[in-house]
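A.B. asks: just coords:
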């Protein structure tokens, strides 16, 4: 299968890419991240560990429409069709609506919503023609419940949830699955230096394992939502 993962150089994106690469079927992974050096290190590491996989990567700032479309065009020149798209690229900037920096909402919408919107639109024609495929949108607990200091981030994730729900209804007739993923607190860079005990929150592999499993169900089944929280609840 041909699997696209955005924001794949670290955190959840890297864990998801690693999970699909570690498959004896030898999938082709098409990855992107903003930091070219970190992306190169990640892909070199995975290719050495998983020689059966074909791992291709391109640096891309997913907050910029032109860059997203160039990434999509690169994908379409590398593979004949796209089987799985994981819209994981995102950014978290804390703040409240009344005091967050000017431009925070635009920044969050560009990175957390438009990146998924533009990439999906560019790849959908091929998936619709093949009448198969699976799109995962990395939403958040913040898509379901507003919280203090969530601000523009939460607004953008609510919007991504709406995008996911619309896609799900639109693509049923094309046999394309859509899954919205709502992770709670997960050990990524966002929690670095927070002082929170790593045992209190989820591992990135927990989320990756759920996405991987959901992607291999029968054609008759679609996991519409994946909701994961730490065992002791949200922080």
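C.D. replies: Alright, I've got the coordinates. What you are looking at is a predicted structure, and each value in this text was computed from that prediction instead of being measured.
A.B. asks: going forward, measure contacts and count neighbours with C-alpha atoms only.
C.D. replies: Will do.
A.B. asks: next SSE downstream of the biggest strand by length in the chain?
C.D. replies: Counting residues, the longest strand found in the chain (DSSP state E) is strand 176-183. Using DSSP states H and E, the helix or strand that directly follows strand 176-183 along the chain is helix 204-214.
A.B. asks: can you give me how far that following helix is from the chain middle?
C.D. replies: On the basis of Cα atoms, centre = their mean, to the nearest Å, helix 204-214 sits 12 Å off its chain's mean C-alpha point.
A.B. asks: could you give the angle of that helix to strand 176-183?
C.D. replies: Angle, helix 204-214 to strand 176-183, by axes from the mean of the first three to the mean of the last three Cα atoms, to 10 degrees: 160 degrees.
A.B. asks: packing partners for helix 204-214?
C.D. replies: helix 11-21 (3 or more Cα pairs under 8 Å, 6 or more residues apart in numbering; DSSP states H and E).
A.B. asks: and the longest strand of the chain, what does it pack against?
C.D. replies: Strand 176-183 packs on strand 133-138, helix 151-171, strand 225-228, going by 3+ Cα pairs under 8 Å, 6+ apart.
A.B. asks: what about it, distance to the chain center?
C.D. replies: Distance, centroid of strand 176-183 to centroid of chain: 10 Å (Cα atoms, centre = their mean).
A.B. asks: comparison target, given below:
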């Protein structure tokens, strides 16, 4: 690990695999001092790219402990990347309430708690950057992914509000919304089961296949890592960034200009609903 005093210190939540691992590995190669997190780092004893700290975004004590570890070692934390996230699919009517709460705890409340933990130090050093990794799915309500869309939309809106509150302290905040990337997210996603005889059985089953195909054929996570690096190097980051295939990014633009029912029809045709 680079110990150069001039290197920026970066904390990435959920850095043990997928997008977080790709981002952390790339930033390490660019001479940043990178810490990733895992709820259970002992599972990754062979993990080499950068150091993993124990952190559960649902546990305030573990968040505080990880942040203190970094401050005790380096005296500062320059960049927080709220990357920890979980997928969830299913008809909203059939997703258990506890799974909805669990998803929001990871995707939304967790990001807020980690950010709260790093802000006092950033305010003291009069600098800092928080990057919230959201999703292009957060810009629209996607069928059978409504809870995931909602959790990411909440983080997008919160980013808009919070960055204005932080301007007096020279702390920047932005969101980076990925489209479909080729990662192992499908393996960790909560899938409400396709229930035999359910009124949603056929269409949810078809949509689930389509979602998994999108992930399998997704873009290289390195593209996101490069965009994150670019954002870190930008003196005044934009409010939002989107990274993904052209049509995924263009779908956000279309939603802005098309009548609601026309856009809904496009989505329904895409998912064959």
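C.D. replies: Nice, I can see it. Computed from a predicted model, the values in this text were never measured in an experiment.
A.B. asks: just give the TM-score of the two.
C.D. replies: Comparison of the two superposed chains (TM-score structural alignment, normalised by the length of structure 1) gives a TM-score of 0.85, and 220 aligned residues with a Cα RMSD of 2.1 Å.
A.B. asks: got the helices and strands packed on strand 176-183 of structure 1 as CSV, with distance to residue 9 of structure 1 and mean neighbour count columns?
C.D. replies: CSV is the format used below for these (distance: least, Cα to Cα, whole Å; neighbours: other Cα atoms under 10 Å):
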stretch, distance to residue 9 of structure 1, mean neighbour count
strand 133-138, 15, 24
helix 151-171, 21, 20
strand 225-228, 22, 18
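A.B. asks: out of the ones you listed, which is closest to residue 70 of structure 1?
C.D. replies: strand 133-138 (19.3 Å; Cα to Cα).
A.B. asks: what sits up against that closest one?
C.D. replies: Contacts to strand 133-138 of structure 1, defined as Cα atoms under 8 Å, 6 or more residues apart in numbering, come from residues 82-88, 116, 127, 160-161, 164, 175-182, 211, 215.
A.B. asks: restricted to buried residues, select those in ChimeraX.
C.D. replies: Typed into ChimeraX, the line below selects the buried ones among those, using 16 or more other Cα atoms under 10 Å:
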select :82,83,84,85,86,87,88,116,127,160,161,164,175,176,177,178,179,180,181,182,211,215
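A.B. asks: per the alignment, residue 92 of structure 1 corresponds to what in structure 2?
C.D. replies: Matched across to structure 2, residue 92 of structure 1 falls on residue 87, judged by TM-score structural alignment.
A.B. asks: that match touches residue 149, doesn't it?
C.D. replies: No. Using Cα atoms under 8 Å, residue 87 of structure 2 is not in contact with residue 149, being 9.5 Å away.
A.B. asks: which residue numbers in structure 2 go with the longest strand of structure 1?
C.D. replies: Going by TM-score structural alignment: strand 176-183 of structure 1 matches residues 171-178.
A.B. asks: residues in contact with the residue nearest in space to the middle of structure 1?
C.D. replies: Here the mean C-alpha position of structure 1 is nearest to the C-alpha of residue 88 (Cα atoms, centre = their mean), at a distance of 1.7 Å. Shown in contact with residue 88 of structure 1 (Cα under 8 Å, 6+ apart): 5, 6, 7, 8, 12, 13, 137, 138.
A.B. asks: in these, find the pair that's most separated.
C.D. replies: 8 and 137 (13.8 Å).
A.B. asks: would you turn the helices and strands packed on strand 176-183 of structure 1 into CSV with distance to residue 198 of structure 1?
C.D. replies: Formatted as CSV, those follow (distance: least, Cα to Cα, whole Å):
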stretch, distance to residue 198 of structure 1
strand 133-138, 21
helix 151-171, 23
strand 225-228, 16
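A.B. asks: show the contacting residues for residue 227 of structure 2.
C.D. replies: Residue 227 of structure 2 neighbours (Cα under 8 Å, 6+ apart): residue 243.
A.B. asks: and it, how far is that from residue 138 of structure 2?
C.D. replies: Remark: distance between residue 227 of structure 2 and residue 138 of structure 2 (Cα to Cα, to the nearest Å) = 18 Å.
A.B. asks: please apply the same query to residue 158 of structure 2.
C.D. replies: Applying Cα to Cα to residue 158 of structure 2 and residue 138 of structure 2 gives a distance of 12 Å.
A.B. asks: now do residue 16 of structure 2
C.D. replies: 24 Å.
A.B. asks: which residue in structure 2 aligns with residue 150 of structure 1?
C.D. replies: Residue 150 of structure 1 maps onto residue 145 in structure 2, by TM-score structural alignment.
A.B. asks: isn't that match right up against residue 86?
C.D. replies: No. With contacts counted by Cα under 8 Å, residue 145 of structure 2 stays clear of residue 86, the gap being 11.8 Å.
A.B. asks: the more surrounded of these two?
C.D. replies: Taking other Cα atoms under 10 Å, residue 145 of structure 2 and residue 86 do not tie; residue 145 has more neighbours (22 against 19).
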